[in-house]
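[1] dropping the sequence and predicted coords here.
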Amino acid sequence: MLFSRWQETSARFRDRIAVIEGTESWSFTDLAVCLAEKPLTNAPVIASGGALEIVTAVLQGWRDQQPVLPLEKGAAIPELPASFPEGTTHLKLTPGIAGKPRAVFFSAEQIAADADRLVAAMGLRHEIPNLAAISLTHSYGYSSLILPLLLHGIPLHAVEVPFPKVIADALAAHDGVVIPAVPSMWKAWHRAGILRGAKIDLAVSAGAPLSLELERAVFVECGLKLHNFYGASECGGISFDTSDAPRESAANLGAPLLGVTVRVHESGRFLVESSSVALGYEAARESELLGDGEFLTQDFGRIEGGRLMLESSGAESINVAGRKIGPAKIEAALLASGLAERARVFGVPSHDPERVEEITAMVELKSGTLDQLRKRMTETLAGWEMPRHWETAPDESLWTLSRAELKKRAPAR
């Protein structure tokens, strides 16, 4: 189903530019040629690397009817489940228990439904390219950039780093672009002054809460409306703010996308029903609901005037400028160092609203010093995964608290 749709896309736009990366570009016909050079495979396909590598790997999986797992460049290949639910075409990874990521399974119909829904809601057109500043392998980037390219012919211009000068040069190469990004990127680009007069047809912000201060500043000073987009790895897009003016409330997540139904569950969390909800988790927890077209989010909120209003998030994962990590992964790395006897990791609110949270590590040293432990962690964790705050030998009573309770007490400490 996915590969046949790609073949239709490739035939329709054969001579048009499909992917731009650095100084090189490839047409849809070029992508077909690159795919033809890929050998047949009978194993799950890891889609990693640059934009061209990711695109051709995805197509290889579709062609050979093998599940595709997008993975960040340089990330260790995880141990995949021994078996997949029938119809699995796509895999995403979410934080698991004890630092081990777990898979979320999707059928072809589910990921296609998500892409179709986003293209329609955002009015994406093949004449206007998507500018890829976010990761192509994360759920947000994959649904917003890779799938519109392969299923709808929306060109993709990938930049290596989202630095203002790099983005400004990419903007100058087009008469108009669509940019899905995270708040911290919009803040950096606004501060650098590259958004004033920029030829941006649609500016989308997701992955982390968008502050009213930033949204209004960009609108007033640059005439650019940042459209808040809300979704989840387990179900894709949920809601979108289509208004032409800045929101009055930072809690406003926009209205549900066409074909998505949202109601408030008895727990107070949003319950999502749509055709893009995943098949299920590799290992579901007791409080989780995913499958049969339903997904119970970790976000608490209400519905007013047809719009979702976020009140709080109960998610255990830590949100660092739109990138999420399970605290168990960092705790496992700390304990594996041999220098820590005990470790608790949790997120605390950042003074920078676009950064969202900062990572705090509470450790009891077994041997060595805190500086030695920090140095050891730089060899194991990515830079953005490193704790920003460290505590040693805290009050013994703190070890009995939940992460949520530790987070609440952090400002006082």
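    It's in.
[2] all contacts plus neighbour counts: C-alpha atoms, from now on.
    OK.
[3] please enumerate the strands of the stretch 251-400 of the chain.
    For the stretch 251-400 of the chain, strands defined by DSSP state E, counting those that start in this stretch occupy the ranges 255-256, 261-264, 269-273, 280-281, 290-291, 294-304, 307-313, 318-320, 323-325, 340-349, 357-365, 389-392.
[4] and those: which comes nearest L2?
    Counting by C-alpha to C-alpha, L2 lies closest to strand 280-281 out of the strands of the stretch 251-400 of the chain; the figure is 20.0 Å.
[5] contacts for that closest one, please.
    Residues outside strand 280-281 that contact it (C-alpha atoms under 8 Å, 6 or more residues apart in numbering): 102-106, 290-291.
[6] format the strands of the stretch 251-400 of the chain as a markdown table; extra columns: mean neighbour count.
    Conversion of these to a markdown table gives the following (neighbours: other C-alpha atoms under 10 Å):
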| stretch | mean neighbour count |
| --- | --- |
| strand 255-256 | 22 |
| strand 261-264 | 18 |
| strand 269-273 | 22 |
| strand 280-281 | 21 |
| strand 290-291 | 19 |
| strand 294-304 | 19 |
| strand 307-313 | 17 |
| strand 318-320 | 22 |
| strand 323-325 | 19 |
| strand 340-349 | 21 |
| strand 357-365 | 21 |
| strand 389-392 | 13 |
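[7] circling back to that earlier point, Serialize the contacts of strand 280-281 to TSV and add fields for secondary structure.
    Shown next, in TSV, are the contacts of strand 280-281 (DSSP: H, G, I helix; E, B strand; the rest coil):
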residue	secondary structure
R102	strand
A103	strand
V104	strand
F105	strand
F106	strand
L290	strand
G291	strand
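[8] put together JSON lines for the strands of the stretch 251-400 of the chain, with distance to A57 on each row.
    Formatted as JSON lines, the strands of the stretch 251-400 of the chain follow (distance: least, C-alpha to C-alpha, whole Å):
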{"stretch": "strand 255-256", "distance to A57": "32"}
{"stretch": "strand 261-264", "distance to A57": "33"}
{"stretch": "strand 269-273", "distance to A57": "30"}
{"stretch": "strand 280-281", "distance to A57": "23"}
{"stretch": "strand 290-291", "distance to A57": "27"}
{"stretch": "strand 294-304", "distance to A57": "29"}
{"stretch": "strand 307-313", "distance to A57": "34"}
{"stretch": "strand 318-320", "distance to A57": "28"}
{"stretch": "strand 323-325", "distance to A57": "23"}
{"stretch": "strand 340-349", "distance to A57": "35"}
{"stretch": "strand 357-365", "distance to A57": "33"}
{"stretch": "strand 389-392", "distance to A57": "39"}
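[9] second structure follows, compare the two:
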Amino acid sequence: MTGRVVWTVPVGASPSSVHELADALRRATDGSGPAVRPVAAAGPTASVPDTPVPDGVAVVVATSGSSGDAKHVLLTAEALRASASATERRLGGPGRWLLALPAEHVAGVQVVLRALLAGAAPVVQDLTGGFRPDGFASAATELPVRARRYTSLVPTQIARILDTGPGAPLDSLVSFDAVLVGGAALDPGLRRRAEDAGVSVVTTYGMSETCGGCVYDGVALDGVTVDIESPDPTGAGRIVLGGAVVAAGYIDPVDDNGAFDGGRFRTGDLGRLDGGRLTVLGRVDDMINTGGEKVAPAAVERALLGVPGVRAACVTGLDDAEWGQIVAALVVADGGADDDTLRSAVRSASGRAAVPRVLRRVERIPERGIGKPDRAAVARLLSGDGSDTLRTR
């Protein structure tokens, strides 16, 4: 087997750095340049095994590592083009893109490639000082007035823009024909706020191994298959994704562990199909077994987020000598959402076993990657001395 060279491209937060990456990605996908591995210029650069990648691979991208060590995913030019083309068709045709995400992650890479497919490099928000709503509004003014407008954001960015209230940032967000939201679950309350303000929200589900989002608002993109492996009596089981968007594998075969099978990717997520629409229930490994009953953290999070005043929530299981595991939750909430209300909402939605035995309020949920909760850090916070926790069901 012949192989391609991998060129590691440090990517900064400035527009000029992203445009250099865009040129490298263009050449990688048309075959005129080496495969590209984007990395954060300011962060540590994890080593990639000194082995060639298969012909056809255009991009090597690291997973977020939110549920373990990061893996390096092999994305072919064919898969990347299939993903970008399917997105373009679903959104209603070609348009201009604004990049407001770190370009070293798959979501950022895809914004760049979608823009190139549509015939123009993306407009890039300068993220040198972090994401700022006013910076988003300023960048949006560089987009042509009559062109269709697209962007991709994480829920935290949506919330920050909405929190600024009426003004240029919100007006800019409303001007987009589609705002793809991924990286973490978008809670229903935040989606309602955004849609009530006139934002054209499209939730996305996918991962680095599927060239990013491949299921939009619960419906698979053209050419993408969604199956539920070994569903239980409720229809819930492991989500398996297939189609041209699936990666060629990992750069280190030991990372595979059966994840890639016959052109399909066995995700680490639980889901349910209802009339062809996918509902993601949470990570397989995150399921909590408390007193012999299984609790899905995502279901508890949805119940908490449905309480007025709750702005964010993250649920995990903690080891417990009596129950095996107990349900524990970090909550970002305004003062009006008292503990009894939070417990009652969970009990009504998911049953007594799902009510958090440990409940802690924080100013923000720890994150890693682009808007993903850092569940290891959440577990550490929830395993504290319990002085400000509720431990009764």
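    Great, that's in hand. Model, not experiment: these values are computed from the prediction.
[10] could I get the contacting residues of the closest residue to R63 of the first structure other than its chain neighbours?
    Leaving aside its sequence neighbours, R63 of the first structure sits nearest to F3 (C-alpha to C-alpha, 6 or more residues apart in numbering; 5.7 Å). Shown in contact with F3 of the first structure (C-alpha under 8 Å, 6+ apart): 59, 62-63.
[11] repeat for L80 of the first structure
    A103 are the contacts of L80 of the first structure under C-alpha under 8 Å, 6+ apart.
[12] to which residue of the second structure is it aligned?
    Alignment note (TM-score structural alignment): L80 of the first structure maps to V48 of the second structure.
[13] can you tell me how far that match is from P38 of the second structure?
    12 Å (C-alpha to C-alpha, to the nearest Å).
[14] the residue mapped onto L195 of the first structure from the second structure is in what secondary structure piece?
    Aligned by TM-score structural alignment, L195 of the first structure pairs with L170 of the second structure. Taking DSSP states H and E as the criterion, L170 of the second structure maps to helix 168-174.
[15] give me the contacts around that helix.
    Defining contact as C-alpha under 8 Å, 6+ apart, one finds that helix 168-174 of the second structure is touched by 133-134, 136-137, 140, 161-162, 164, 179, 197-200.
[16] buried subset of those, written for PyMOL?
    Buried subset of the contacts of helix 168-174 of the second structure, written as a PyMOL selection, criterion 16 or more other C-alpha atoms under 10 Å:
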select buried, resi 133+134+136+137+140+161+162+179+197+199+200
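[17] how about the helices in the stretch 101-250 of the first structure?
    Per DSSP state H, counting those that start in this stretch, the stretch 101-250 of the first structure carries helices over the ranges 108-122, 139-141, 147-152, 164-172, 183-192, 212-222.
[18] please convert those helices to TSV, extending it with distance to L93 of the first structure.
    Output for the helices of the stretch 101-250 of the first structure, formatted as TSV (distance: least, C-alpha to C-alpha, whole Å):
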stretch	distance to L93 of the first structure
helix 108-122	15
helix 139-141	9
helix 147-152	18
helix 164-172	29
helix 183-192	23
helix 212-222	30
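[19] hmm, back to that, can you say which of the contacts of F3 of the first structure are buried?
    59, 62-63.
[20] distance to E86 of the first structure and secondary structure added to these, as JSON lines?
    Formatted as JSON lines, those follow (distance: C-alpha to C-alpha, whole Å; DSSP: H, G, I helix; E, B strand; the rest coil):
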{"residue": "L59", "distance to E86 of the first structure": "20", "secondary structure": "helix"}
{"residue": "W62", "distance to E86 of the first structure": "15", "secondary structure": "helix"}
{"residue": "R63", "distance to E86 of the first structure": "17", "secondary structure": "helix"}
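[21] would CSV of the contacts of strand 280-281 of the first structure with distance to G268 of the first structure be doable?
    Shown next, in CSV, are those (distance: C-alpha to C-alpha, whole Å):
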residue, distance to G268 of the first structure
R102, 25
A103, 26
V104, 24
F105, 26
F106, 26
L290, 16
G291, 19
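[22] check contacts around the residue nearest to G263 of the second structure when sequence neighbours are not counted.
    Sequence neighbours aside, G242 is the residue nearest to G263 of the second structure in space, at 6.1 Å (criterion: C-alpha to C-alpha, 6+ apart). By C-alpha under 8 Å, 6+ apart, the contact set of G242 of the second structure is 224-226, 263-265.
[23] kindly report the same for R375 of the second structure.
    Applying C-alpha under 8 Å, 6+ apart, the residues contacting R375 of the second structure are 66-67, 314, 316, 366.
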